[in-house]
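Visitor: Sharing a model that was predicted from the sequence below.
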Amino acid sequence: MKLILEELHSRGHSVTLLRSAKSWYIPRHSSFYTSIDVPMLEDESDKEYYNKMLIKVMECRRYPTFISTFCQQNLITSILGNGHVILARATATIINDPILMKKLRDSEFDLMLTDPALTIGVLLGSYLKLPMVFNVRWINSGEGHLTIAPSPVSYVPVSGSELHDQMDFLERTKNMLHYFHSVYEYHFVINPAYSELFQLHFPPGTDLLSLERAADIWLLRSDFVFEFPRPTVPNLVHIGGFQCKEARPLSAELEAFVQSSGEHGVVVMSLGTFVSALPRESTEAIAAAFAQLPQKVVWRFVGEKPASLGNNTLLLKWLPQSDLLGHPKTRAFVAHGGTNGMYEAIYHGVPVLGLPLLFDQFDNLHRLKLRGAARVAEAKSLNKDNFLEALQDIIESPSYRNNVRRLSQLHRDQPMSPMDTAVFWIEYVIRNKGAAHLQSAGFSLPWYSYFCLDVAAFILAVTGAFVWTLVSVCRILCCGRSKKMKAE
């Protein structure tokens, strides 16, 4: 979100940011926005919770693939209930604060820009009756595209299923079961958490899904270079890779280290937010494998230094990921499979060795693997030998680099950059005070009308009545003729 806010500020827009006083990443003071602190829920202890959840996911991955994905979904469901109760309570606290609400109303904002994965922005924007633009990838029980656009389960994989768009019968069965699971999550886990809030502060019949679908524009962080082709709608705009930029020069120290790799080049490794989440034995195996490479390695790492670390590996608490990926000496990217990192790898044409840990990372890496631009290693079975073999394959096999460069060429071949596209549609909503004319009428229909089940029932009833009438007339005529023949 920060990059979009910087771009909006550079074009003359005034940005006010609602943030938590305990925010992990968002500072109170900035040169490109003013901030208002609101009650939210971030806490440093939450990071440790995710680390514990990672261990449970690794246990799920020990099951066969058909079962493991459901195990992972159940883990996510287990945290959704409490999480949405907390979000609803935080929203109620904001709405019930008359001083804060007066300040927000008096500001006369033109637009609410929010990521609906956490629902406070959606609820507050709806309550204030502001036009809304979503910067979205995930939403509650699945990927944003599945929420806003028609998504036939026969060929559109449901989030978390780790399937592709050419499914056999068993895979379609699995996909349908994942769909039913997402429906269960929404109706029985997520929406009930907001029932009291909706009763007190919103019109009768309001539910979370209706508020989300009322957003004017969905800026979806995806691109069909990466995603499988599927139906879409006019108010869904693809901005996958919007954060990608040409590489900038590295610091003198880091550039010297990279140049010291000679013709062998450099491997970059980063696990993003979960940088310290891997078990100790896994980090030792990775360090030992890196030590066997002729390449130099730049590894974003926090924690106790691995005992098996080689002289060719540089540990950094933070690294300029995009600038390293865009460096001509970079040969491979070891990553957890987060959306931003995958698009940066595509943008710069760097093959990926994936180490998925949580959430959408398994699906993201599965998509890149199917396109021949990545290999995937399982954290549950990671050891020095299989990690080294996979890494050497990524570096030495030209097919991976050729495939990812082809993806990079396709991704860059657009009439407008994803960032310019995002800003255009944000300004479009501001200029036109919304974009209701782009919203599908299908969302206002009850489910039985959406699927034309009422029409099907009517046609079946009419057809049945016609057949019954025809049979009855035939029976009457036949019986009358039979009696006449007997009388004669």
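Guide: Alright, I've got the coordinates.
Visitor: contacts and neighbour counts: CA atoms only from here.
Guide: Fine.
Visitor: mind listing what's buried in stretch 425-438?
Guide: By neighbour count on 16 or more other Cα atoms under 10 Å, the buried set for stretch 425-438 is 425-427, 429-430, 434-435.
Visitor: Which members of the residues you listed occur in helices, if any?
Guide: Using DSSP state H, the subset of the buried residues of stretch 425-438 located in helices is 425-427, 429-430.
Visitor: out of the residues you listed, who's nearest V302?
Guide: For those, the residue nearest V302 by Cα to Cα is I426; the value is 37.4 Å.
Visitor: wait, doesn't the closest one sit right on F134?
Guide: No - under the criterion of Cα atoms under 8 Å, I426 makes no contact with F134, lying 9.4 Å away.
Visitor: Between those two, which contacts overlap?
Guide: I217 (Cα atoms under 8 Å, 6 or more residues apart in numbering).
Visitor: N191 and S210 touch, don't they?
Guide: No - with contacts counted by Cα under 8 Å, N191 stays clear of S210, the gap being 10.8 Å.
Visitor: of these two, who's got more company?
Guide: Neighbours around N191 and S210, counted as other Cα atoms under 10 Å, are more numerous at N191. The numbers are 18 against 12.
Visitor: What's the separation between the closest residue to the more buried one other than its chain neighbours and E281?
Guide: In space, and not counting its chain neighbours, N191 is closest to L208: 6.1 Å by Cα to Cα, 6 or more residues apart in numbering. Look at L208 and E281: by Cα to Cα, to the nearest Å, they are 43 Å apart.
Visitor: The two: which has the busier surroundings?
Guide: Looking at L208 and E281 with other Cα under 10 Å, you find the greater number of neighbours at L208, namely 20 against 13.
Visitor: buried set for stretch 1-12?
Guide: Neighbour-count burial for stretch 1-12 flags 4-5, 7-8 (criterion: 16+ other Cα under 10 Å).
Visitor: quick check, nearest of those residues to A487?
Guide: Comparing the buried residues of stretch 1-12 against A487 with Cα to Cα places I4 closest, at 92.7 Å.
Visitor: which residues does the closest one contact?
Guide: When contacts are counted by Cα under 8 Å, 6+ apart, I4 is found next to 419, 422-423.
Visitor: Contacts for stretch 453-471, please.
Guide: Among residues not part of stretch 453-471, those counted as contacts by Cα under 8 Å, 6+ apart are 448-449.
Visitor: and with 10 Å instead?
Guide: Contacts of stretch 453-471 from elsewhere in the structure, counted by Cα atoms under 10 Å, 6 or more residues apart in numbering, are 447-449, 452, 472-477.
Visitor: for comparison:
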Amino acid sequence: MRTDNSVISVIYNSGSGNMFCPALLFLGILCSVANAYNILAFFPLALGSHIKPFQPLLYELARRGHNVTELSSFPPPEGLDNYKYIPVPHLFSNTNTVQWRNKSYPTLIKMYHSLCLQEAEKVLRHPDIQTFIQTDQSHFDAIIIEGSFCSESFIALGHKYGAPVINFQPLGYWPTNYFLFGNLLSPASVPDHRLHTGTQMDFLARLDSLWFTLADFFLTFTSYYPKQELLMDKYFKYKGSNTRHSMKEMLRNISMTFVEHDIAIGVPQPLPPNIVFTGGMHIKSAKPLPPDLDKYISEAPDGVIFFSFGTNVKFANMPPYVLKAFLDAFGKIKQKILWKTDVDVEVPPNVLVRKWFPQTDILGHKNCRLFITHGGIHSAMEAGYHGVPVVMMPGFWDQFQNVLLMQEKGLGKVIGMDSVNADIIVEAVEEVLGDETYAANAKRVSSIMRSSPMSSLEKGVYWTEYVILHNGAHFLKPASTRLSLVQFLCLDILLVVVFVLVAILFLLVKSVNKLCCRTRRKDKTE
């Protein structure tokens, strides 16, 4: 609690003859008192693409007067006196996840679980992390973690500091996580974000969705969560750690989950109050470009195409024919092309290659006609926000669903990595650029995203402060957070009903048989 005494002094002395004015003094106190909360953001395992939407929220909380402590491998872009950054080494392996794209569902889930457990242990056993966990005695009013992505064991920090936990979920609908948060949805209407399907699911797609959900639940609850809990017990040792509840119980007790999702380009979902969509907290209006880049784009007579596969999908991890296909295609396209890549190759004269471009500022330029993307969630949101149509080639994970959803909404065309060639790329680019429907749909989605009554960043700030103000705001959580899967699906009730019906049927059959036997005996006697 902070009180600006100078404001009170001015009000006190402003009265006639320095007379004490209780009403004005009270008003001054109300206006000048603010709650400065202490917030810990614990992200030692976060990927660069995952932390991208989180840091703007942390910075905005600090800008509004809260004391923010961030532990991560990615320093914030700007410094504030009340923003403490604790650097830790970036230890997450550079895994070739593109090779995951054609794996069976159980194999895909097991590969993800194995990667998570490996990387989580690598981070947690680091001396700097262990020193922080075991010795830090700070007071925090809220703990923010990425508890839905490889970091479930980090939930122990809520117990260590006796503070409510806010969870960042970097991807869309995740049934096992949503179940713990009280919001398991039907796989027939809302597919898991890892599935290669949109919202238009036929019988086989719904069967596929159900099969994936069942496999994920079984492998997560029987293998992955118990192993994450072992990591928690091994590495989260602090005074009083022996009194904490199970990891699953603490995950159920998370106060609020922010999901990197926007229904303008994603799947509409019913949500309980403890889950909030905050997709695109990092997106801002386009800023002026550097003079040389602005000149290059502005003077392009046919506009420019921006081409980027983000930070995690690299050409080095793709089959060689993919790079050749794009190089051959670019030589047949009349537009200028800005290509963000670290690949060192000879390119056609209409292509400008750099290792980094200000992506959102380029997409916001009036002469940017098209975005060629891998369909990562941040790129998808930026394209939607700035109203730029897309040609998409997904590489792995949620990208397949992202691109199918955008294609469903008429924002662009999807091309497949396994069958791509120069002609397919050129055909897709020419179709999207030549048909004004795509641009019109992109502008419509942009209008939807921009016309929300509260921006994602404002929602993030509001609900963070709300959770702290109300000591965790646990009244927001539905009763389903306290139910087992058997209870949630009413399987116990169905079992009892089936048992009763079978018992009644058995007794009925037995009675009929008994009656028939009596009748037969009576007939024989007569």
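Guide: Looks like it arrived, so ask away. Keep in mind that what you see is a predicted model, and the values were worked out from it rather than measured.
Visitor: Just the TM-score for the two chains, thanks.
Guide: The TM-score (TM-score structural alignment, normalised by the length of structure 1) is 0.84; 462 aligned residues with a Cα RMSD of 3.1 Å.
Visitor: which residue in structure 1 lines up with F217 of structure 2?
Guide: Taking TM-score structural alignment as the alignment basis, one finds that F217 of structure 2 is matched in structure 1 by V183.
Visitor: Then F400 of structure 2?
Guide: Following TM-score structural alignment, the counterpart assigned to F400 of structure 2 within structure 1 is F362.
Visitor: what's the closest non-adjacent residue to D398 of structure 2?
Guide: Counting by Cα to Cα, 6+ apart, R194 is the residue found nearest to D398 of structure 2 once chain neighbours are left out, at 4.7 Å.
Visitor: Could you verify that the one you found is part of a strand?
Guide: No - assignment of R194 of structure 2 by DSSP: H, G, I helix; E, B strand; the rest coil gives coil, placing it outside any strand.
Visitor: contacting residues around it?
Guide: Applying Cα under 10 Å, 6+ apart, the residues contacting R194 of structure 2 are 105, 108-109, 171-174, 209, 212, 396-402.
Visitor: Go through the residues you listed and flag which are in helices.
Guide: Those of these lying in helices (DSSP H): 105, 108-109, 209, 212, 399-402.
Visitor: In a markdown table: the residues you listed, plus neighbour count.
Guide: Supplementary listing: those in a markdown table, determined by neighbours: other Cα atoms under 10 Å:
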| residue | neighbour count |
| --- | --- |
| Y105 | 17 |
| L108 | 17 |
| I109 | 20 |
| S209 | 23 |
| F212 | 22 |
| Q399 | 23 |
| F400 | 25 |
| Q401 | 27 |
| N402 | 29 |
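Visitor: Now do I86 of structure 1: how many residues are near it, please.
Guide: With neighbours defined by other Cα under 10 Å, the count for I86 of structure 1 comes to 16.
Visitor: average distance between the longest helix seen in structure 1 and structure 2?
Guide: Secondary structure of structure 1 per DSSP H: the longest helix is helix 453-487. Its match in structure 2 and helix 453-487 of structure 1 itself, once the structures are fitted together, sit a mean 4.7 Å apart by mean Cα distance after the TM-score superposition for structure 1.
Visitor: Can you give me the neighbour number for the residue nearest to V33 of structure 2 when sequence neighbours are not counted?
Guide: Nearest in space to V33 of structure 2, with sequence neighbours left out and distances taken as Cα to Cα, 6+ apart, is T3 at 4.8 Å. A count of neighbours around T3 of structure 2, defined by other Cα under 10 Å, yields 15.
Visitor: Verify the stated contact: T3 of structure 2 with F26.
Guide: No - with the criterion set as Cα atoms under 10 Å, T3 of structure 2 and F26 do not qualify as a contacting pair; they are 12.0 Å apart.
Visitor: So for these two, which residues contact both of them?
Guide: Jointly contacting T3 of structure 2 and F26 under the rule Cα under 10 Å, 6+ apart are S32.
Visitor: now for K245 of structure 1: what does it line up with in structure 2?
Guide: Counting by TM-score structural alignment, which is the criterion used here, K245 of structure 1 corresponds to K284 in structure 2.
Visitor: In this structure its match contacts L363, no?
Guide: No - using Cα under 10 Å, K284 of structure 2 is not in contact with L363; the gap is 11.3 Å.
Visitor: higher neighbour count, those two?
Guide: Taking neighbours as other Cα under 10 Å, K284 of structure 2 and L363 compare with L363 leading, 26 against 13.
Visitor: Now do the same for that one: its match in structure 1.
Guide: In the superposition onto structure 1, L363 of structure 2 corresponds to L325 when matched by TM-score structural alignment.
Visitor: Quick check: nearest residue in space to its match, chain neighbours excluded?
Guide: Once chain neighbours are set aside, the closest to L325 of structure 1 by Cα to Cα, 6+ apart is H348, at 6.2 Å.
Visitor: got it, and M58 of structure 1?
Guide: Distances taken as Cα to Cα, 6+ apart put K380 closest to M58 of structure 1, at 5.3 Å, once the chain neighbours are dropped.
Visitor: just L195 of structure 2 next, same as before
Guide: Nearest residue to L195 of structure 2, sequence neighbours excluded (Cα to Cα, 6+ apart): Q401, at 6.2 Å.
Visitor: The aligned residue in structure 2 for S222 of structure 1 sits in which helix or strand?
Guide: Here S222 of structure 1 is matched to H261 in structure 2, going by TM-score structural alignment. In this structure, H261 of structure 2 is located outside every helix and strand according to DSSP states H and E.
Visitor: Just give the number of residues close to the aligned residue in structure 2 for V266 of structure 1.
Guide: When structure 2 is aligned by TM-score structural alignment, V266 of structure 1 is paired with V304. Around V304 of structure 2 there are 27 other residues, counting by other Cα under 10 Å.
Visitor: I'd guessed V304 of structure 2 sits against S298; true?
Guide: Yes - V304 of structure 2 sits in contact with S298 when judged by Cα under 10 Å, with a separation of 8.7 Å.
Visitor: Do a quick rundown of the strands in the stretch 301-450 of structure 1.
Guide: For the stretch 301-450 of structure 1, the strands defined by DSSP state E, counting those that start in this stretch cover 313-316, 330-335, 352-354, 374-376.
Visitor: quick one, which of those is nearest to L111 of structure 1?
Guide: When the strands of the stretch 301-450 of structure 1 are ranked by distance to L111 of structure 1, counting by Cα to Cα, first place goes to strand 330-335 at 35.1 Å.
Visitor: Report all helices and strands that that closest one contacts.
Guide: Using 3 or more Cα pairs under 10 Å, 6 or more residues apart in numbering; DSSP states H and E as the contact test, the elements touching strand 330-335 of structure 1 are strand 266-270, strand 296-300, helix 321-325, helix 339-348, strand 352-354, strand 374-376, helix 384-396, helix 398-412.
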